[in-house]
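Participant: Sequence and predicted structure, then a few things I'm wondering about:
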Amino acid sequence: MQKHDLSYVRAELAAAEPAPAGVTGLGAWVRKNLFATPFDSALTLLGLLVVAFVIPPFINWAFISAQWTGTDRTFCSTIAQGGIQPDGWSGACWAFVNAKFSQFMFGRYPAEEHWRLILTVIMLVVLLVPMMIPRIPRKGLNAILLFGVFPIVAYILMSGGWFGLPHVETPLWGGLLVTLVLSFVGITVSLPLGIVLALGRRSKMPVVKMICVIFIEAVRGIPLVTVLFMASVMFPLFLPAGMTFDKLLRALIGVALFASAYMAEVVRGGLQAIPKGQYEGADSLGLSYWQKTGLIVLPQALKLVIPGIVNTFIGLFKDTSLVYIIGMFDLLGVVRLNFSDASWASPQTPISGLVFAGFVFWLFCFGMSRYSIYMERRLDTGHKR
């Protein structure tokens, strides 16, 4: 038998070769994402033209020509308008934002009591950040502190009247404080209530299903402005003489109920996306309805509708500005209210205040959006390629 020379067989794996220069690096990314086709190239060039047309003037207005300090309108007005700026000047009036920053954040809350609000925010951050990081343990205890203990402590700190703290009436609350309070309560209440409504709408009990359907369709059929108006103006008319509720509390209930109706439909979409085999598998294991729902169906449904849930949260956060119509002043409301201050009346004051408010809203909404993308990717274990 002929013997074969096996000396050419490798004793170890060959070292990995680097990728071709044409498929890696910045140049390859640009070709793939910006100039892959003639249509993509045209869109890229059009986008660059729009950026070149919009960004440089905005940078000049917001940073280069902006007025950063000042004590009144003269710092943000031209000489012809009674100010110190040269004729033809056009820049942001960040001096107005700096002078009114405290009001934008806390409304008319007494300045000597701002420490209570700052302490509340610190507590919220300390409890919220560990809740959002999956690697940190003891989520159960964290949830109890955040959603059970923190609201009580926060109410005592902000409202006062306990432990020697001066009482601060809610009509004095305003600015970003009201926006965050409405958003936190609305988000915290709307998600569990929306889950209950979604389960009720899919219930086989006719009475429960009918009640949930009527509530969801009735609330979704009217705008939030109407809900707030009813809660603030019409609801007190049906109360017994001498009985009343705090306006902020009425707004909180209205916002939470309104958001829960939309949340119910988002969750119901996730429940309907669960394959029938999951229900049958749970039934074959002898699980009760609540065990099947809580352990198998609901976790999968919520994972599927994370984008819809966060989209509802973002919409709720922005819709808090509608409380302006019932005499409450959130961030946008306080900004608009200060436009009437004669000491800061100038052509650049309104746009500067609105840009600041828009930036704050964008900052929070963008943060929620990015976190939802992170959680969606982390939980998307069943669909990875």
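Facilitator: That came through, no problem. Numbers count the residues shown, from 1 in each chain.

Participant: Only C-alpha atoms from now on, for both contacts and neighbour counts.
Facilitator: Noted.

Participant: Now do the SS call for Ala256.
Facilitator: helix (DSSP: H, G, I helix; E, B strand; the rest coil).

Participant: That one contacts Val189, correct?
Facilitator: Yes. Taking contacts as Cα atoms under 8 Å, Ala256 lies within contact range of Val189: 6.0 Å.

Participant: So if I had to pick from those two, which one is more boxed in?
Facilitator: Ala256 (24 against 19; other Cα atoms under 10 Å).

Participant: Apart from its neighbours in sequence, what residue is nearest that one?
Facilitator: Counting by Cα to Cα, 6 or more residues apart in numbering, Ala256 lies nearest to Gly186, which is 4.3 Å off, once chain neighbours are set aside.

Participant: Please report how far Val196 lies from Leu248.
Facilitator: Going from Val196 to Leu248 by Cα to Cα, to the nearest Å gives 25 Å.

Participant: Neighbour count for these two, which is higher?
Facilitator: Neighbour count, other Cα under 10 Å: between Val196 and Leu248, Leu248 has more, with 20 against 15.

Participant: helix or strand for the more buried one, which one?
Facilitator: Element membership for Leu248, per DSSP states H and E: helix 247-273.

Participant: Run through the neighbouring helices and strands of that helix.
Facilitator: With contacts taken as 3 or more Cα pairs under 8 Å, 6 or more residues apart in numbering; DSSP states H and E, helix 247-273 sits against helix 176-201, helix 206-220, helix 224-229, helix 298-304, helix 306-319.

Participant: tell me the most buried of these?
Facilitator: Comparing those by mean neighbour count (mean count of other Cα atoms under 10 Å), helix 176-201 ranks first with a mean of 21.

Participant: tell me the angle of that helix relative to helix 306-319?
Facilitator: With axes from the mean of the first three to the mean of the last three Cα atoms, to 10 degrees defining the directions, helix 176-201 sits at 140 degrees from helix 306-319.

Participant: one more structure, for comparison:
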Amino acid sequence: MQEHDTSWVRTEMALAQPAPASVRGMGAWVRTNLIGSVGDAILTIIGIALVVMILPQVINWAFINAQWTGPDRSVCATVAQGGIQADGWSGACWAFVNAKFGQFMFGTYPIEERWRPILVAVLFVALLVPMLIPRVPRKGLNAILLFLVLPIVSFVLLVGGMFGLPHVETSRWGGLLVTLSLSFVGIAVSLPLGVVLALGRRSKMPIVKMLCIIFIETVRGIPLITVLFFVSVMLPLFLPAGVTFDKYLRALIGVSLFAAAYMAEVIRGGLQAIPKGQYEGADSLGLGYWQKMGLIVLPQALKLVIPGIVNTFIGMFKDTSLVIIISMFDLLGIVKQNFSDANWATPQTARSGLIFAAFVFWLFCFGMSRYSMYTERRLDTGHKR
């Protein structure tokens, strides 16, 4: 037999080599993202020019010439170098934010009782952080504490009237307390309710399907401000005599139902994106309807629509500002309400207050967006048909 030459065959595994210098490091990132083409280079130059023109003025207004403390609006009319400028853009009036910070956070919640919402915030962070970290064990217990136990404890602490705690009416709540509480309850309620509505809309039972379609299309066809007006003004007219609901509870119901309708359509899109073979495979294993949905279909569907779910959460978080229509003051509402304070009524205070509110909203929304991107990358296992 003729012998074959095998000298060219590698007998040992090749050692891993670093990536070429041309595709790694800061220089490679700049070439790829900033000057990869003539158009990219032109846009990069324009962007740098805009930053050079705008950033020094922003730093000067927000930090160098800003007034950080003071008893009233008079401090905000004086530039750091002295004198008064007619255009009102001498510097930020953070003294206004500093003086009203307590109201921006808690509304008119009694000062001596503000330890209660602070304790609720601490408990919320203590339960939320382990829930967001994948490596922390006992997610089931964590979820029960966060979504079932914490709302009850929060209600007892915030409302009071039991266990020796003075009663605080929800009409005295305001600021970031209202924004976060409405958002948290809306998120906790709208996601499971949206799942149920999405499954109901795809149900083969005509009555269930029709009821879900009517609810979803009706709520999606009207603005949130109308929903809030209805639950605040019109709903009591349909209740029996002597039966009433707290205004804050009405806002919770309105925001939650409104978000659930949009959430249902997002999740329905995920359900329709799942290949038919996944349903057939679950049926071939003899799984029941709820087993099939809970173990096979829904986990895949929810993973596919994470951006849509988070987008709905972000929209709901910002839409809490509309509760001002029912005389409740969230963060933005309480900031605007303080513009009427004669001690602080200047253009500088208005601009500074609005920028502060915008920064707080951006901080929370950006955080949700970044975490959703992290979750997408962690769950990205591919999707093959």
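Facilitator: Everything's here; your move. The model shown is predicted, which means the values in this text are computed figures rather than measured ones.

Participant: re earlier: could you redo the helices and strands packed on helix 247-273 of the first structure as TSV and give each row distance to Arg377 of the first structure?
Facilitator: Below are these laid out as TSV (distance: least, Cα to Cα, whole Å):
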stretch	distance to Arg377 of the first structure
helix 176-201	21
helix 206-220	30
helix 224-229	32
helix 298-304	10
helix 306-319	10
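
Participant: Please enumerate the helices of the stretch 1-150 of the first structure.
Facilitator: 25-33, 38-59, 94-99, 101-106, 114-132, 139-144, 150-159 (DSSP state H, counting those that start in this stretch).

Participant: Of all those helices, which one comes closest to Gly174 of the first structure?
Facilitator: helix 101-106 (5.3 Å; Cα to Cα).

Participant: Tell me the helices and strands packed up against the closest one.
Facilitator: Using 3+ Cα pairs under 8 Å, 6+ apart, helix 101-106 of the first structure sits against helix 176-201, helix 331-337.

Participant: Mind checking those for the one nearest to Leu45 of the first structure?
Facilitator: helix 331-337 (36.1 Å).

Participant: Report the mean deviation for the very next helix or strand once past that closest one after fitting onto the second structure.
Facilitator: Next helix or strand after helix 331-337 of the first structure toward the C-terminus (DSSP H and E): helix 349-379. Compared with the second structure after the fit, helix 349-379 of the first structure shows a mean deviation of 0.5 Å (mean Cα distance after the TM-score superposition for the first structure).

Participant: mean deviation of the helix holding Leu248 of the first structure from the second structure?
Facilitator: Looks like 0.2 Å for helix 247-273 of the first structure (mean Cα distance after the TM-score superposition for the first structure).

Participant: quick one: buried residues of that helix?
Facilitator: Using 16 or more other Cα atoms under 10 Å as the test for burial, helix 247-273 of the first structure gives 247-248, 250-271.

Participant: Same question for whichever helix or strand comes after that helix: list its buried residues.
Facilitator: Once the chain leaves helix 247-273 of the first structure, the next helix or strand it forms, by DSSP H and E, is helix 276-284. Judged by neighbour count using 16+ other Cα under 10 Å, the buried positions of helix 276-284 of the first structure are 279, 282.

Participant: How about the contacts made by the nearest residue to Gln300 of the first structure once chain neighbours are set aside?
Facilitator: The spatially closest residue to Gln300 of the first structure, leaving aside those adjacent along the chain, is Ile274, at 7.3 Å (Cα to Cα, 6+ apart). Residues in contact with Ile274 of the first structure (Cα atoms under 8 Å, 6 or more residues apart in numbering) are 297, 300-301.

Participant: Can you tell me which of these lies closest to Arg108 of the first structure?
Facilitator: Ala301 (43.2 Å).

Participant: any idea how far Leu271 of the first structure is from that closest one?
Facilitator: Taking Cα to Cα, one finds Ala301 of the first structure at 5 Å from Leu271 of the first structure.

Participant: same deal with Gly25 of the first structure?
Facilitator: From Gly25 of the first structure to Leu271 of the first structure the distance is 43 Å (Cα to Cα).

Participant: Around the closest residue to Gly107 of the second structure other than its chain neighbours, how many other residues sit close by?
Facilitator: Of all residues not flanking Gly107 of the second structure in the chain, Gly174 sits nearest, at 3.7 Å (Cα to Cα, 6+ apart). By other Cα under 10 Å, 23 other residues sit near Gly174 of the second structure.

Participant: next one: Leu128 of the second structure
Facilitator: Neighbours of Leu128 of the second structure under the rule other Cα under 10 Å: 16.

Participant: Contact partners for it?
Facilitator: Going by Cα under 8 Å, 6+ apart, the list of residues near Leu128 of the second structure reads Leu146.

Participant: that older thread, trace the helix holding Leu248 of the first structure over to the second structure and give me the residue numbers.
Facilitator: Using TM-score structural alignment, helix 247-273 of the first structure corresponds to residues 247-273 of the second structure.

Participant: Many thanks, we can stop here.
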